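**Q** build me a structure from this.
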Amino acid sequence: MRTLLFPPFLALLAIIFWSASLQIPSASVLDFECLVCHGVNVVKNPLWQLGALSLERDPPKQRSESEIVVASDSVTGLPSLDDQDRVFQLEIPSTSATASADLEGGEDEIDKQKEIGEFFQELQRNSSSTIADRNSTLEDSSQAGERPLQPPNDPSIARNASINPPSISSLTADGQEEKRAIQEVERLMQFLRRSGSGQVKKSPQDCQGRNVYVYDLPPKFNADLLKQCETLLPWMSMCDFVRNSGMGLPVSIDAARDFLTPRGSWFKTHQYALEMIFHARILDYSCRVLDPSLADVFYVPYYAGLDVMRSNFMPNVSSAQRDVLGDELMTWLTKQPSTWKTGDRRDHVIALGKISWDFRRMTSDARWGSNLLARADMANVTKLLIERHPWHPNDVGVPHPTFFHPGSDADITTWQARVLRDDVRPSLVAFAGQPRPGQAGSIRGELIRQCTARSDLCRSLDCGSRACFGPEATLGLFLASDFCLQPVGDSPTRRSVFDSLLAGCIPVFFDPFTAYYQYPWHLPSNGSAYSVMIAADSVTDVDIVGELQKIPFARRKEMRHFIVHEILPGIVYAQPGSKLEKFEDAFDVAMKNVIARVASREIYDSSELR
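**A** Presented below is the predicted three-dimensional model:
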């Protein structure tokens, strides 16, 4: 009997040690597989097959700081917005000396209460708007739920070691089920792209059909969460990151950072700052209206990412407690004079600063995440996320915030010129990240090994000890390299993808879910125009540096120019109050497509593949 029990016992120990190395508890082996990759090319996961990831996890152990990789056209004279335009006098706890020392802002310690108040002062600025009557009639189908696309039985796919973006024709699959899984995702991406052109150059438009109303939520849904910046995470203060409308502390430009140009455009921005940045920008939106009866689109400024971040790491917190703010939001929205209660909510949008999985807890006894996006009343709302759920047609991926926040067209063109200044870069390949030796299926260790072995052509940066919290080290490395390796981490997407594009460094992907199936509005459908794809399961058999070296210099230059001119302006978030006339930034691109999507009222039909 002991002999029979011994192998399972060893397997259980292995799982526990693996989960400890990930800083994720061992509640469910299936969950870990999805957390590691989420891609259809690696794991065979019944939960993934159902298109609904179960996040039944224990609260993660507190991680040490060294293990954490952190990842406005104003017109005056308009009527005020009552409560929403008030300046919140927040009592912000002082940041610890350690956090202040680690975040080199190049300035004396700033009064945090004043800074957070200034954040909401910036939010109070009104924009001019052309009032247009709404001419659309909304259907009364508020209980119609978003139906996740059902992938076939086994989406696990083995791919060739091809340095090309994946497509149906290039996949090597065990059967038709696998092809259908990818085909369904690709069809969904085509559907999402249909609503806009993704262009980054502006054309004059009036506000007919483009009026946006921003809900004046009680402060507990946003401002009060910022008050808790000292304790949102147990291992570090977030107070410096919520300054300047979520852009964070400005980067002090000295001799070591003089490549960060122009001055005044660079900030130490947290990778989870999307909600604050988007809120500040939308309150400055040129077609914002103050009367909900005139609106075509409704924006919900709930900082759900900060809420779930806070609750995930609180001790002894039940699922009901993690959901309480979301429940209160639904109750509040139901009482408002809008289409939330009477319509189907397809005219509503929310930006969420964390990945989709953190808001899709499927069971009441799970110990991680909220159920915000698992609710029927959120099904038809357009969700803008830094990482979307691949099977949900109303999840849309938008860029992670980068460190660059231009204030004008000139800021963008100045940085574009800097990126393209040197045709020949000192390094061929770069990687910024940590090895994750205990993470099953991780290829990072192998990539670092290959990079170290070819130190004449490849450079790596260990992002431990907050080395990648600011732009200096990361952007310096990427600006000096032709290709930037982008392996998956705890989830498929990486902020580093957008840092590399910002530096004109061609991203090298190992999973299509890192970018190709994430950002339909901000990245072109032709992945080969700006990136390289290498199958993750072929990394140990391929000389990555050698294969990239085979790509001709002329082709690298062509791809870099495409990235800088066609992609870069549309993946950065401009400062609130910015004066962009020639370019559309990431916010502009997102709003243009949201408005087009609401106007079209298209419903994705996957019945042909079932």
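**Q** could you use CA atoms for every contact and neighbour count after this?
**A** Will do.
**Q** burial count for K579?
**A** Neighbour count for K579, taken as other CA atoms under 10 Å: 17.
**Q** verify the stated contact: it with D409.
**A** Yes. If you go by CA atoms under 8 Å, K579 and D409 touch, sitting 7.1 Å apart.
**Q** and the strands in this structure?
**A** 212-214, 288-289, 297-299, 348-352, 382-385, 395-397, 427-433, 458-462, 481-486, 506-509, 532-533 (DSSP state E).
**Q** what helices and strands are in contact with the last one?
**A** Contacts defined by 3 or more CA pairs under 8 Å, 6 or more residues apart in numbering; DSSP states H and E place strand 532-533 against strand 506-509.
**Q** recalculate using a threshold of 10 Å.
**A** Packed against strand 532-533 by the contact rule (3 or more CA pairs under 10 Å, 6 or more residues apart in numbering; DSSP states H and E) you find strand 481-486, strand 506-509.
**Q** next, the second sequence, to be compared with the first:
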Amino acid sequence: MALKNSATTISSFLCSVPTLFLSFTAFLLTLSISFFFLFSNPRTQFVSQITPSESHDSIKVYVADLPRSLNYGLLDKYWSSAPDSRLSIDSDRQITSTHVPKNLKFGPYPENPLIKQYNAEYWIMGDLMTPDDLRSGSFAKRVFDAAEADIVFVPFFATLSAELQLGTAKGAFRKKMGNEDYERQREVVDFVRKTPAWKRSGGRDHVFVLTDPVAMWHVRTEIAQAILLVVDFGGWYKLDSKSSNGSSSDMIGHTQVSLIKDVIVPYTHLLPKLQLSEDQRRHKLLYFKGAKHRHRGGIVREKLWDLLVNEPGVVMEEGFPDATGREQSITGMRTSDFCLHPAGDTPTSCRLFDAIQSLCIPVIVSDNIELPFEGLVDYSEFSVFVAVSDALRPNWLVGHLRSFSKEQKDKFRRNMSRIQPIFEYDNGYPGGIGPIPTDGAVNHIWKKVHQKLPLIKEAIVREHRKPAGVSIPLRCQCI
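**A** As a prediction, this is how the structure comes out:
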């Protein structure tokens, strides 16, 4: 009866259509046309005024005008400095004498594995430095007026700055006096905080790349409101008791990082990519290479080591993928079905991305892990997630991994091969200046930053309407 009455009403409205079927069809057509014009008109009254960009296929980026000494100048400093005191063999000193041309405007990033794993800052900057006519594949559109920008990118090579200090005078790192890294941090923060762009937004739309867990160590509270590109939050919640001397004033506040405003980015993998077509028979069950003894969350790693070290089909090796260790890691990861990824000093490491490039199924034992590009990538399609409590049960983990069929493992590897490019930074151009892969890490970073913009714009508007003298306490934006 209700359908009949609706048809009568529609027929009466259309006047010229006598049948129920045609009336209903005409109604749907009219409704579709109305929705088309409503949502295709960019000036419709329902479009929010804080939409981050007129176009959803780009993000507008302004690059803060920092001096060269704070980015590419640090590369010049690195290549002219003494060998890294933390490495027994410094391969970069060999590279610089044979493969690095003199007077390069944009030098290569170090191959030193302690530094290379954090080189996202180099490739992101390279994208922004690429001429506009070559940047058609980038999700970021560079603008030269901060007032037009969605975000302000701060081009400080914070990781390289920190690692230069750690590699030459580690003892001065936690101090401010005699610490060149601290002086550079101070210069960056003092510069950006004086700019009109920072004053308009309180820094909330500024982007810092802090992939090294100790990058910008001394000034983190001053940039906490900005968009931070980090590999995880493990180095942000607190200092270990030894370094903080038990003083609560040295503890890092949990309000400084948040999945709402910040972006988790991949480590740079240190091992070469294995194509699915090149994959061969894997005769080991589980592989791990790394340091057994770590701080904080790494206690789980030590317990796992003791449980697994004598298990048949399991290989546990001590070491880091430097010259010798790299070859061991390549062999180990390419001949094992699964690669163990337990927490260390922080919840994640470049080991995860080495495993992905090696088509070795990651076994993630880290309850508090944050992963890059979630929402764009479903890690459960190619990884095994295990609760710490289960992993530490005797004989449980090996039995669980043996329960996966060949078909399941093959499916994991097929899925992994499809997402390998997402974790690639390198664009193949000298100095990193050149078109980036549309499906690579840099573009996915820009897309994740773009997703943050509506709430960041809202926070800026809320701050502007706050009466003078009123302070709103920082709160954990937990999700």
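**Q** ok, back up a step: so which of the strands of the first structure is nearest D224 of the first structure?
**A** In terms of CA to CA, the element of the strands of the first structure nearest to D224 of the first structure is strand 348-352, at 16.8 Å.
**Q** average gap between that closest one and the second structure?
**A** Between strand 348-352 of the first structure and its aligned stretch in the second structure, the superposed structures give an average distance of 1.5 Å (mean CA distance after the TM-score superposition for the first structure).
**Q** contacting residues for R2 of the first structure?
**A** Taking CA atoms under 10 Å, 6 or more residues apart in numbering as the contact definition, R2 of the first structure lies against F9.
**Q** show the end-to-end separation of stretch 386-394 of the second structure, please.
**A** Criterion CA to CA, to the nearest Å; first-to-last residue distance in stretch 386-394 of the second structure is 14 Å.
**Q** pull the number of nearby residues for the equivalent of P266 of the second structure over in the first structure.
**A** When the two structures are superposed using TM-score structural alignment, P266 of the second structure falls opposite P399 in the first structure. P399 of the first structure has 29 neighbouring residues, counting by other CA under 10 Å.
**Q** separation between P399 of the first structure and R597 of the first structure?
**A** Summarising the geometry, the distance separating P399 of the first structure from R597 of the first structure, computed by CA to CA, is 18 Å.
**Q** check D499 of the first structure too.
**A** Computed as CA to CA, the D499 of the first structure to R597 of the first structure distance reads 28 Å.
**Q** now do L35 of the first structure
**A** Between L35 of the first structure and R597 of the first structure the distance, using CA to CA, works out to 30 Å.
**Q** next one: I182 of the first structure
**A** Counting by CA to CA, the gap from I182 of the first structure to R597 of the first structure is 23 Å.
**Q** could you check which of the two is surrounded by more residues?
**A** I182 (25 against 20).
**Q** single out the most deeply packed of the helices and strands packed on strand 532-533 of the first structure.
**A** Using mean count of other CA atoms under 10 Å, the stretch among these with the largest mean neighbour count is strand 481-486, at a mean of 28.
**Q** average gap between that strand and the second structure?
**A** After superposition, strand 481-486 of the first structure averages 0.9 Å from its match (mean CA distance after the TM-score superposition for the first structure).
**Q** which residue range of the second structure does that strand align onto?
**A** In the comparison with the second structure, strand 481-486 of the first structure aligns to the range 336-341 (TM-score structural alignment).
**Q** and for V154 of the second structure, the neighbour number?
**A** V154 of the second structure has 20 nearby residues by other CA under 10 Å.
**Q** elements contacting the helix or strand containing L22 of the second structure?
**A** L22 of the second structure belongs to helix 20-40 when assigned by DSSP states H and E. Based on contacts counted as 3+ CA pairs under 10 Å, 6+ apart, the elements that helix 20-40 of the second structure packs against are helix 2-14.
**Q** got a list of what the most centrally placed residue in the first structure touches?
**A** The structure's the first structure has its C-alpha centroid closest to I386; by CA atoms, centre = their mean the separation is 1.6 Å. Shown here is I386 of the first structure, whose contacts under the criterion CA under 10 Å, 6+ apart are 271-272, 274, 351-356, 395-401, 493-495, 518-519.
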